[in-house]
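Enquirer: Mind looking at a prediction? Sequence and model below.
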Amino acid sequence: MVSNAARPRRHDAATADERIIWPAAFGQRFLVTVDVEEEFDWTAPLDRRHRSTKAMRAFGPAHRRFAEAGVGLNCMVDYPVAVDPVAVGILSECLGDGRSEIGAQLHSWVTPPYQEVVDPFTSHAGNLPIALEAAKLDMLTDAIDASFGIRPRIFRSGRYGLGPSSLSLLASRGYRIDSSMRALHDYHAVGGMNFSAIDAHGFRREGMVELPLTSVYTGLLRRRGAGLYRRAGRWPHGRGVLARAGLLSRIPLTPEGVDIRDALAGIDQALADGVRLLTFSFHSPTLEPGHTPYVRDARDRARFDRWWDAVFDRLAKHGVAATTIDEVLAAAG
């Protein structure tokens, strides 16, 4: 059994030596990543029995919309999806666009071996004993290889659960890129990791290229971002008050819970901050109404599509082009 006695990890800010110096020819680019996973009730305790992947039937049509816009999807596939032949067939067709990529996402609670009690702490794979984290990573990687004939190069730890040994485990297994850090976010209150010191710029650490999920602070007090945002969280509705007053907002680049006006402001700010590679994300069950809090009905689903249309239009106006994992690795050196 695994206890929850260990202390969650705080990830240190990148040093100057760790920063990736992107070549001028790379310009400013963007990636879209998708957490491709089973459906479950986001408001209920995690349960290993929840392994359905029926929402994958919405993935093919959604992918076609992205492909028509010239945007590949970096599919972070977890274990229940990797062992479902129907889901594998849908994703394999998506690879025909020549820009999409199959990566890996470790949902520890539905990935064997099952040696831990499922709770909020152990759901962050980086909190597990290193041998158990490694065994689950191997099971996931081998399942993807068996289903797709591909050794994944890019990884995400489910629930952003990147622990003290995770990057070295990934590097030793041939992974090249990690995207488990959500810039400016702190999950220690739910047993997870603290990324409040991580900004949106790519860097190298322990043999891996780290591409944090892009988040930025906007507003008149953005220079005081991390400290003020943390303190505001202690006041009733403090963060909402600051956001409505135009003083401070934290904006992650995702259509899930972020309205289009904020997303466009976040894009503008990230580019003004000199972020060379913007990393967007969403979850595959969001593509079918009723599985996540973000898309409950057809109206929400239409709003999801309009969000991406507006984002792609804003990126094009800035001259920011979609990129691929091959291009990112070549540019990172």
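Expert: Yep, it's here.
Enquirer: contacts and neighbour counts: CA atoms only from here.
Expert: Fine.
Enquirer: now the helices for this structure?
Expert: Taking DSSP state H to define them, one finds helices in the chain at 59-68, 79-82, 85-94, 130-148, 166-172, 225-232, 238-244, 260-272, 298-317, 325-332.
Enquirer: The ones you listed: which one's closest to residue 202?
Expert: helix 325-332 (9.1 Å; CA to CA).
Enquirer: can you list the helices of the chain in CSV and add mean neighbour count and distance to residue 197?
Expert: As requested, the helices of the chain are exported to CSV (neighbours: other CA atoms under 10 Å; distance: least, CA to CA, whole Å):
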stretch, mean neighbour count, distance to residue 197
helix 59-68, 16, 32
helix 79-82, 24, 30
helix 85-94, 17, 35
helix 130-148, 19, 24
helix 166-172, 18, 17
helix 225-232, 15, 8
helix 238-244, 15, 19
helix 260-272, 18, 16
helix 298-317, 16, 26
helix 325-332, 14, 22
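Enquirer: What's the end-to-end length of stretch 231-241?
Expert: 13 Å (CA to CA, to the nearest Å).
Enquirer: and of the helices of the chain, who's closest to residue 36?
Expert: Short answer: helix 79-82, nearest of the helices of the chain by CA to CA, at 7.2 Å.
Enquirer: now for the closest one, which elements pack on it?
Expert: helix 85-94, helix 130-148 (3 or more CA pairs under 8 Å, 6 or more residues apart in numbering; DSSP states H and E).
Enquirer: Tell me which of those sits nearest to residue 295.
Expert: That would be helix 85-94 among those, by CA to CA, at 20.6 Å.
Enquirer: which residues are contacting stretch 295-303?
Expert: 286-290, 294, 304 (CA atoms under 8 Å, 6 or more residues apart in numbering).
Enquirer: what about 10 Å?
Expert: Here stretch 295-303 makes contact (CA atoms under 10 Å, 6 or more residues apart in numbering) with 255-257, 259-260, 285-291, 293-294, 304, 306-307, 309.
Enquirer: Pull out the buried members of those.
Expert: 255-256, 260, 285-291, 294, 304, 307 (16 or more other CA atoms under 10 Å).
Enquirer: Relative to residue 139, which of the residues you listed is nearest.
Expert: Distances from residue 139 to these, taken by CA to CA, are shortest for residue 285, at 22.8 Å.
Enquirer: from what I can see that closest one touches residue 256, true?
Expert: No. The criterion here is CA atoms under 10 Å, and residue 285 misses it with residue 256 at 11.3 Å.
Enquirer: Next, show the common contact partners of the two.
Expert: 292, 294-295.
Enquirer: dump the residue contacts of the closest residue to residue 70 other than its chain neighbours.
Expert: Once flanking residues are discounted, residue 70 sits nearest to residue 322: 7.2 Å by CA to CA, 6 or more residues apart in numbering. Contacts for residue 322 (CA under 10 Å, 6+ apart) come out as 28-32, 69-72, 99, 277-278, 312, 315-316.
Enquirer: Next up, a structure to set beside the first:
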Amino acid sequence: MSKPVFIITIDTEGDNLWKNNDQILTENVRYLPRFQQLCEKYGFKPTWLTNYEMAVDPAYIEFASDVISRGQGEIGMHLHAWNNPPLHDLTGDDWRHKPYLIEYPDAILRDKVRNITGLLEDTFQVKMRSHRAGRWAFNGLYAQTLIELGYQVDCSVTPRVDWRNAPGSPQGNGGSNYKNFPVHAYFIDENDISRVGHSSLLEVPMTIQYKHSPLVNLLMQGVDRLRGKQRSPSVNWLRPKRGNLEQMKSVVEKTLQQGADYVEFMLHSSEFMPGGSPTFRDKAEIDRLYDDLEQLFAWLGERTQGVTLAEYYQGFVKGTTLNSGHQ
């Protein structure tokens, strides 16, 4: 590819799952066309990583089917274990604790992945190629299951981030620790997903940069140890927050300067809806989000070309991306 690529990933799920513990609504479907139109304006193709509640919503099915029919995006899979069939009561209140899929028994993990994969493929009549784990929790068994089902791309890894302090099951050990994972795309070793291997599953890690220099990070971690705390170094994502346009541009610039052949953006579908997330709480904040997105996409349009996750995989395999293994 002549330019680095811009990969847009959207965790496509119910409304404000940070807060809603007793029901899952899907009103945010009504707000997705605006973002799709913005992507198309700049020649970008979002990958809509789709959760169970969205996969059974008639309005979402209509929206996603249109995207597929026009070749303007991709539908992938996203899985939140607590409401994805077959249901299995792990904690006594899974909707409140939101346990990680990797905390469930192995057979249940496999059944849940198979179920949502079959549902999506039957609904949209396309093969599922791309995936992101719910709450970023991934392991070898999960990877092996995706491989068995013919997935080509995973994008669950968040390099430089340790999720072990984010609880799932009260009896569990928290989420996945990605602090020392590769920052570039790599075919994973399914027995050790932190290592480059020879499986058929391509890992495309999120675009994340340290907020501070290595020296500052080292000093801050030393202070934390003296205080008896253990925290990951602060990071910046290619992910909108309120008023972080320049920060996102800096993440892109730093990533491309380090030799990357892609940058990967993410957001949740509910963040396009007023009140659908803790981040963008009303119409004014949504409008400011779109102001930032308009500027970011115009800026990226001069520097990158848009592809879906599956298209990136195809280019990587053919050697048309700069897949030289930059760290």
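Expert: That came through, no problem. As the structure is a prediction and not an experimental result, all values here were calculated from the model.
Enquirer: Let me see the TM-score of these two.
Expert: TM-score for the superposed pair, counting by TM-score structural alignment, normalised by the length of the second structure: 0.82. Supporting figures: 294 aligned residues with a CA RMSD of 2.5 Å.
Enquirer: Out of the buried ones among the contacts of stretch 295-303 of the first structure, flag the one nearest to residue 105 of the first structure.
Expert: For those, the nearest to residue 105 of the first structure is residue 285 (14.3 Å; CA to CA).
Enquirer: OK, contacts around the equivalent of that closest one over in the second structure?
Expert: With TM-score structural alignment defining the correspondence, residue 285 of the first structure maps onto residue 270 in the second structure. Residue 270 of the second structure makes contacts with 10-17, 26-32, 276-278, 280, as judged by CA under 10 Å, 6+ apart.
Enquirer: Over to residue 105 of the first structure?
Expert: Shown in contact with residue 105 of the first structure (CA under 10 Å, 6+ apart): 34-37, 75-79, 137, 140-141, 154-160, 179-180.
Enquirer: so of these, which ones are in strands?
Expert: Under the assignment DSSP state E, the contacts of residue 105 of the first structure contribute 34-36, 75-77, 154-157 to strands.
Enquirer: Save the residues you listed as a markdown table, and put in neighbour count too.
Expert: Below are these laid out as a markdown table (neighbours: other CA atoms under 10 Å):
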| residue | neighbour count |
| --- | --- |
| 34 | 20 |
| 35 | 23 |
| 36 | 29 |
| 75 | 25 |
| 76 | 26 |
| 77 | 29 |
| 154 | 26 |
| 155 | 26 |
| 156 | 24 |
| 157 | 26 |
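Enquirer: Distance to residue 223 of the first structure added to these, as JSON lines?
Expert: Listed next are those as JSON lines, based on distance: CA to CA, whole Å:
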{"residue": "34", "distance to residue 223 of the first structure": "30"}
{"residue": "35", "distance to residue 223 of the first structure": "31"}
{"residue": "36", "distance to residue 223 of the first structure": "35"}
{"residue": "75", "distance to residue 223 of the first structure": "34"}
{"residue": "76", "distance to residue 223 of the first structure": "33"}
{"residue": "77", "distance to residue 223 of the first structure": "36"}
{"residue": "154", "distance to residue 223 of the first structure": "32"}
{"residue": "155", "distance to residue 223 of the first structure": "31"}
{"residue": "156", "distance to residue 223 of the first structure": "29"}
{"residue": "157", "distance to residue 223 of the first structure": "30"}
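Enquirer: What's the match for residue 271 of the first structure in the second structure?
Expert: In the second structure, residue 271 of the first structure lands on residue 256 (TM-score structural alignment).
Enquirer: no, scratch that, I was asking about residue 303 of the first structure
Expert: By TM-score structural alignment, residue 303 of the first structure lines up with residue 288.
Enquirer: Distance of its match relative to residue 243 of the second structure?
Expert: In this view, residue 288 of the second structure and residue 243 of the second structure are 8 Å apart by CA to CA.
Enquirer: who's in contact with the equivalent of residue 192 of the first structure over in the second structure?
Expert: Under the alignment (TM-score structural alignment), residue 192 of the first structure pairs with residue 175 in the second structure. Shown in contact with residue 175 of the second structure (CA under 10 Å, 6+ apart): 99-103, 135-138, 162-169.
Enquirer: Out of these, which are shared with the first structure?
Expert: When you map those onto the first structure and apply both residues aligned by TM-score structural alignment, their matches' CA atoms under 10 Å, the shared contacts are 99-103, 135-138, 162-166.
Enquirer: If any of the residues you listed are buried, put those into a ChimeraX selection.
Expert: Here is the ChimeraX command that selects the buried residues among those (16+ other CA under 10 Å):
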select :99,100,101,102,103,135,136,137,138,162,163,164
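Enquirer: Quick check: of the kept ones among the contacts of residue 175 of the second structure, which lies closest to residue 201 of the second structure?
Expert: residue 138 (13.0 Å).
Enquirer: List the residues that contact the closest one.
Expert: 100-102, 132, 154-157, 175-178, 193.
Enquirer: Quick one: map it onto the first structure.
Expert: That one, residue 138 of the second structure, aligns with residue 162 by TM-score structural alignment.
Enquirer: same check, this time on residue 58 of the second structure
Expert: Using TM-score structural alignment, residue 58 of the second structure sits opposite residue 85 in the first structure.
Enquirer: Distance-wise, check the spatially closest residue to that match that is not a sequence neighbour relative to residue 84 of the first structure.
Expert: Distance criterion CA to CA, 6+ apart; nearest residue to residue 85 of the first structure, sequence neighbours excluded, is residue 147 at 7.8 Å. The spacing between residue 147 of the first structure and residue 84 of the first structure, counted by CA to CA, is 9 Å.
Enquirer: same question, residue 71 of the first structure
Expert: From residue 71 of the first structure to residue 84 of the first structure the distance is 25 Å (CA to CA).
Enquirer: So which of those two has more stuff around it?
Expert: With neighbours defined as other CA atoms under 10 Å, residue 71 of the first structure and residue 84 compare such that residue 71 has more, 22 against 14.
Enquirer: corresponding residue for that one in the second structure?
Expert: Aligning on TM-score structural alignment places residue 71 of the first structure opposite residue 44 in the second structure.
Enquirer: circling back: pretty sure the match of residue 271 of the first structure is touching residue 209, no?
Expert: No. Taking CA under 10 Å as the definition, residue 256 of the second structure is not a contact partner of residue 209, at 11.3 Å.
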